[in-house]
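Q: Sharing a sequence plus its predicted fold:
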Amino acid sequence: MDGFTHYREQGADMAGSVEQNPAPLSGLRALDLTGELGWLLGRILADVGVEVQKIDPPGGDPGRNMEPVLEGPAGSVSASWVAYNMGKSRLDLDLSTEEGRERFLKLASEVDFVLESEEPGVLDALGIGWSVLREINPSLILTSVTTYGQNGPLARVPASDLELMSAGGAVWLTGDADRPPVRMTLPQSICWAGSYAAVGTLIAFHHRQVTGKGQHVDMSAQAGLLPALVHAPSFFDLLGENPMRAGGYLVGRNINGAAMRNIWPCRDGYVTWAIYGGAAGRQSNRGMVEWMDDNGMAPESLKNIDWSTFDVATVTLEEVSEMESSIADFLETVSKAEFLEQADVRRLLGYVVSTAADIATDEQLEARQVWSEDFVPEVGKTLRFPDGWLKIDGVRHGVAISAPGGEQ
């Protein structure tokens, strides 16, 4: 049965004055069998115009009950489930039955993508794995998003977000150097896995456009976290050093071991800014001192620094500590809004540390039209959600803008 068949059908005016234009992948279709680990993959494809049909077991996706839940006059549903599955139609299908499998294979023979996140071997055991799918639809792209990939000693090992973040190296680098590592506040492994799975899927789609042949895309959530470590693996490869977590500081930029503070308390929250090197860094440092001086809070020691010759790599720990002490006192007197305004005026390399409330009212995001409103039948009310992250030739695309048969 159909569930949330394109929430967006009931939000015809949500796109405002956005120009009507086909989304990049309009006309393509996908079957989405994924659980939480692969939800974002289907959402990204829907964002760029793919018609995504979510295939759930009878009774619906168990993820609908995950906390936190949204409450409304019609009931409750998981906030994460709604966020990652907007823009998809839904079909309950019992793949444990022959009838359900036959119907799935019929659908799979007519679509462009199949997305799944089952333990390796599960689809093969059901008779609907890659060897069968490629026979009935040679141009099909199958994308598998699993914890550790399709092969290797951990291929069939389940993992939570904490386990994946740990296995991928991110937990080791999270927290303060003088304390044990800590977990991320909110789950992130599913976002990295889904994002890179989408990249792999679109590369396979390009390959199909050139050759006419489909491919099986194998996405390991553990491997997908490695880019989150940025250059940390290079330290070990090139220098034999195992980077340590540094909390709110920047490390590895100074031969004397000085760490540059990067997160600062301000009057109503936190901002990010650091003493930098290079041309842009020197301008940022100079701008900060000039701002402090305009407010009578710049000590002579800061005003006397020749920023044109300042070298962040050779400054001593004592010098950094003295500079940062005065800067910390000043930043505690300014608001996030004041910092953001002056960062633009004075060319400071910094930004506010945004809360969820800040993001909801962010002027830049409003200007980019990233928010849409849509009716969610599971709770019986209209919700606001991020959408339209993609613009091509100035035209915004997203699940609320490119609904099949829906108004723009």
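A: Ah, there it is.
Q: going forward, measure contacts and count neighbours with C-alpha atoms only.
A: OK.
Q: where along the stretch 51-200 of the chain do the strands fall?
A: 51-56, 69-72, 75-78, 89-92, 113-116, 141-146 (DSSP state E, counting those that start in this stretch).
Q: I'd like to know which of these is closest to residue 313.
A: strand 141-146 (42.2 Å; C-alpha to C-alpha).
Q: which residues touch the closest one?
A: 34, 37-38, 112-120, 130, 193-194, 197, 201, 204-205, 214-221 (C-alpha atoms under 8 Å, 6 or more residues apart in numbering).
Q: So which residue is dead centre in the chain?
A: Compute the mean C-alpha point of the chain, and by C-alpha atoms, centre = their mean the closest residue is residue 191, 4.8 Å away.
Q: Isn't that residue up against residue 40?
A: Yes - at 6.6 Å, residue 191 counts as touching residue 40 under the criterion of C-alpha atoms under 8 Å.
Q: picking up where we left off before, in TSV: the strands of the stretch 51-200 of the chain, plus distance to residue 187 and mean neighbour count.
A: Conversion of these to TSV gives the following (distance: least, C-alpha to C-alpha, whole Å; neighbours: other C-alpha atoms under 10 Å):
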stretch	distance to residue 187	mean neighbour count
strand 51-56	22	25
strand 69-72	16	16
strand 75-78	14	18
strand 89-92	25	20
strand 113-116	20	25
strand 141-146	16	27
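Q: for residue 74, what are its contacts?
A: With contact set as C-alpha under 8 Å, 6+ apart, residue 74 has these partners: 377-381.
Q: which one of those residues sits closest to residue 64?
A: Nearest to residue 64, judged by C-alpha to C-alpha, of the contacts of residue 74 is residue 378 at 9.6 Å.
Q: what about that closest one, neighbour count?
A: When neighbours are counted by other C-alpha atoms under 10 Å, residue 378 registers 20.
Q: mind checking which helix or strand residue 290 is in?
A: helix 278-294 (DSSP states H and E).
Q: could you say what helices and strands that helix packs with?
A: For helix 278-294, the helices and strands in contact under the criterion 3 or more C-alpha pairs under 8 Å, 6 or more residues apart in numbering; DSSP states H and E are helix 300-303, helix 336-346.
Q: What residues of it count as buried?
A: Using 16 or more other C-alpha atoms under 10 Å as the test for burial, helix 278-294 gives 281-293.
Q: With stretch 25-35 instead?
A: Using 16+ other C-alpha under 10 Å as the burial criterion, the residues of stretch 25-35 that qualify are 26, 29-35.
Q: Below is structure B, check it against A:
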Amino acid sequence: MSPEAPRPLAGLRVLDLTVALAGPYGTLLLAGLGAEVIKIEAPQGSDMARFNPPFYGRDGIHVGKMQEGDISLTILARSRAKRSISLDLKAERGRDLFLRLAETADIIVENMSDGTMERLGIDYARVAAVNPRIVYCSITGMGRPSPMPGVKAMDITIQALSGVMDTTGQPDGPPLRFGLPIADLLAPLYGIIGIQAALRQREATGVGQHVEISMLDALASLLPFEHVDVFQSHGFPPRTGSHHTRLTPFGVFPTADGHVSIAAATDAWAERVFEAMGRRELIEDPRFATRGPRAVNADAVNAMIEAWTRTLTTAQVIDALATQRGVPTAAVRTAAEVIADPHLRATGAIQPLVHPDAGEIAAVGGGIPIRMSGSTVGLDRPAPKLGADNAGIYGDLLGLDDAEIASLKAAGVI
């Protein structure tokens, strides 16, 4: 696809009032798909992610105390392809400017704490009064009003409350946090789906709407897909470590030099695993011949496979199962190996980060993992400095002259 091909969301303007991860990741995706995303922060910087180590500055990349001129790698990653303006929404002039911007916008995304948007006077009802076509997306921890108003909705909190943590870890061990901030990353994906659906409905009705996404709802909605309630009622533990009991043999096994994943979820694949092990007699054993009995006897199956894989290198296991017998098997790669993968670099799923002054730096960010035949996507502009687009937005878009902009800056509104 030619780099001149259109971006699918080109022509849409997004006002980004998000902080931390859940909201900024959603607006990052919108920017990568071609929308004009204007990130709005207080003049001193109000996104808590600005203070997340590691930082990049005159001392290179470091994880120490933030110094003058440092920019968090978090911001360099999550603000790519966005524009940046500063605006004090607590000031009356700031609120008035925001509502003027809202009149020109198609989408607003916010993930502020309960009651914040109402206190500022820029909640959905107020914005819709000046722009009925607005699609206003709110990403919250547990909904509004929150069923647990005293609980701060951090990713680990949502993992704990959603039941997902109860399914992660060894059967005889404690619940474990999922390795990535999965609640923070999942909620904005649902947010993008909701925004796209609302835009589609707006084409028919001419009217926007309020899209509300709860991190708790999003993560908890996935729990029933594994039927944990039914399996627990039949004596299966909620946590099965690196194995999937219902699909045994299905899990991660140690080798002489690493680990492999084996997904022999069908009877035919399980037979081929037993054959590769030199244990064809297991195919006729009623405890292991079909999926149901294998699930009941998963510990015995996994122990036999582990005893075999430990005697072989990762490459030998892959050859015996994947190459020779077509059983889904793969090496468990390290995160460093994946980040360095030339294929993922070529597709743009992994891409170098760029500092607005220093250029490309020795760190990476995630790209937009979407390919389209008639348009392009991508995060091809570095994150701007805070307020870098004040003149363009306030001057060119809202028509303020230099004196008005200077007055706003002197008053601390921008």
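A: Noted; the coordinates are in hand. Please read all numbers here as calculations on a predicted model, not as lab measurements.
Q: Now the TM-score, please.
A: Scored by TM-score structural alignment, normalised by the length of the first structure, the superposition of the two chains gives a TM-score of 0.79; 370 aligned residues with a C-alpha RMSD of 3.4 Å.
Q: The second structure: which residue goes with residue 348 of the first structure?
A: In the superposition onto the second structure, residue 348 of the first structure corresponds to residue 327 when matched by TM-score structural alignment.
Q: wait, its match sits on residue 266?
A: No - here residue 327 of the second structure lies out of contact with residue 266, judged by C-alpha under 8 Å, at a distance of 9.7 Å.
Q: Compare those two (neighbour count), which wins?
A: Shown here are residue 327 of the second structure and residue 266; by other C-alpha under 10 Å, residue 327 has more neighbours (23 against 15).
Q: so what's the more buried one closest to, chain neighbours aside?
A: For residue 327 of the second structure, ignoring the flanking residues on the chain, the nearest one in space by C-alpha to C-alpha, 6 or more residues apart in numbering is residue 321 at 5.2 Å.
Q: Measure how buried the one you found is and give me the count.
A: Applying other C-alpha under 10 Å, we find 23 residues neighbouring residue 321 of the second structure.
Q: wait, it sits on residue 273?
A: Yes - in terms of C-alpha under 8 Å, residue 321 of the second structure counts as a neighbour of residue 273; the distance is 6.6 Å.
Q: Between these two, which contacts overlap?
A: With contacts taken as C-alpha under 8 Å, 6+ apart, the residues that reach both residue 321 of the second structure and residue 273 are residue 327.
Q: returning to what we had before: contacting residues for the match of residue 348 of the first structure?
A: Contacts for residue 327 of the second structure (C-alpha under 8 Å, 6+ apart) come out as 262-264, 269, 272-273, 321.
Q: out of the residues you listed, which one sits closest to residue 313 of the second structure?
A: Proximity to residue 313 of the second structure was ranked across those by C-alpha to C-alpha; first place goes to residue 321, at 12.4 Å.
Q: Please name the residues that touch that closest one.
A: With contacts defined as C-alpha under 8 Å, 6+ apart, the neighbours of residue 321 of the second structure are 272-273, 276, 327-329.
Q: Any figure for the gap between the counterpart of residue 189 of the first structure in the second structure and residue 33 of the second structure?
A: Per TM-score structural alignment, the equivalent position to residue 189 of the first structure in the second structure is residue 183. Here the criterion is C-alpha to C-alpha, to the nearest Å. By it, residue 183 of the second structure lies 22 Å from residue 33 of the second structure.
Q: who has more neighbours, these two?
A: Neighbours were tallied for residue 183 of the second structure and for residue 33 using other C-alpha under 10 Å; the higher tally belongs to residue 183 (28 against 22).
Q: so that one sits right up against residue 221, yeah?
A: No - judged on C-alpha under 8 Å, residue 183 of the second structure makes no contact with residue 221 at a distance of 11.3 Å.
Q: and the longest strand for the second structure?
A: strand 359-366 (DSSP state E).
Q: and the nearest residue to residue 228 of the first structure once chain neighbours are set aside, what is it in contact with?
A: With C-alpha to C-alpha, 6+ apart as the criterion, residue 228 of the first structure has its nearest non-adjacent residue at 7.2 Å, and that residue is residue 170. By C-alpha under 8 Å, 6+ apart, the contact list for residue 170 of the first structure reads 225-226, 228-229.
Q: which one in the second structure is aligned with residue 170 of the first structure?
A: Taking TM-score structural alignment, residue 170 of the first structure has residue 164 as its aligned residue in the second structure.
Q: Going by neighbour count, which residues of stretch 90-97 of the second structure are buried?
A: By neighbour count on 16+ other C-alpha under 10 Å, the buried set for stretch 90-97 of the second structure is 93-95, 97.
Q: do the same with stretch 228-242 of the first structure
A: When burial is assessed from 16+ other C-alpha under 10 Å, stretch 228-242 of the first structure yields the following buried residues: 232-233.
Q: mind putting the strands of the stretch 51-200 of the first structure in TSV, distance to residue 177 of the first structure included?
A: Supplementary listing: the strands of the stretch 51-200 of the first structure in TSV, determined by distance: least, C-alpha to C-alpha, whole Å:
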stretch	distance to residue 177 of the first structure
strand 51-56	44
strand 69-72	35
strand 75-78	36
strand 89-92	47
strand 113-116	39
strand 141-146	32
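Q: Determine which of those strands approaches residue 325 of the first structure most closely.
A: Counting by C-alpha to C-alpha, residue 325 of the first structure lies closest to strand 69-72 out of the strands of the stretch 51-200 of the first structure; the figure is 43.6 Å.
Q: Let me see the ranges of the helices in the stretch 151-300 of the second structure.
A: Using DSSP state H, counting those that start in this stretch, the helices of the stretch 151-300 of the second structure run over residues 155-162, 182-205, 215-220, 228-233, 267-276, 281-284, 291-296, 298-309.
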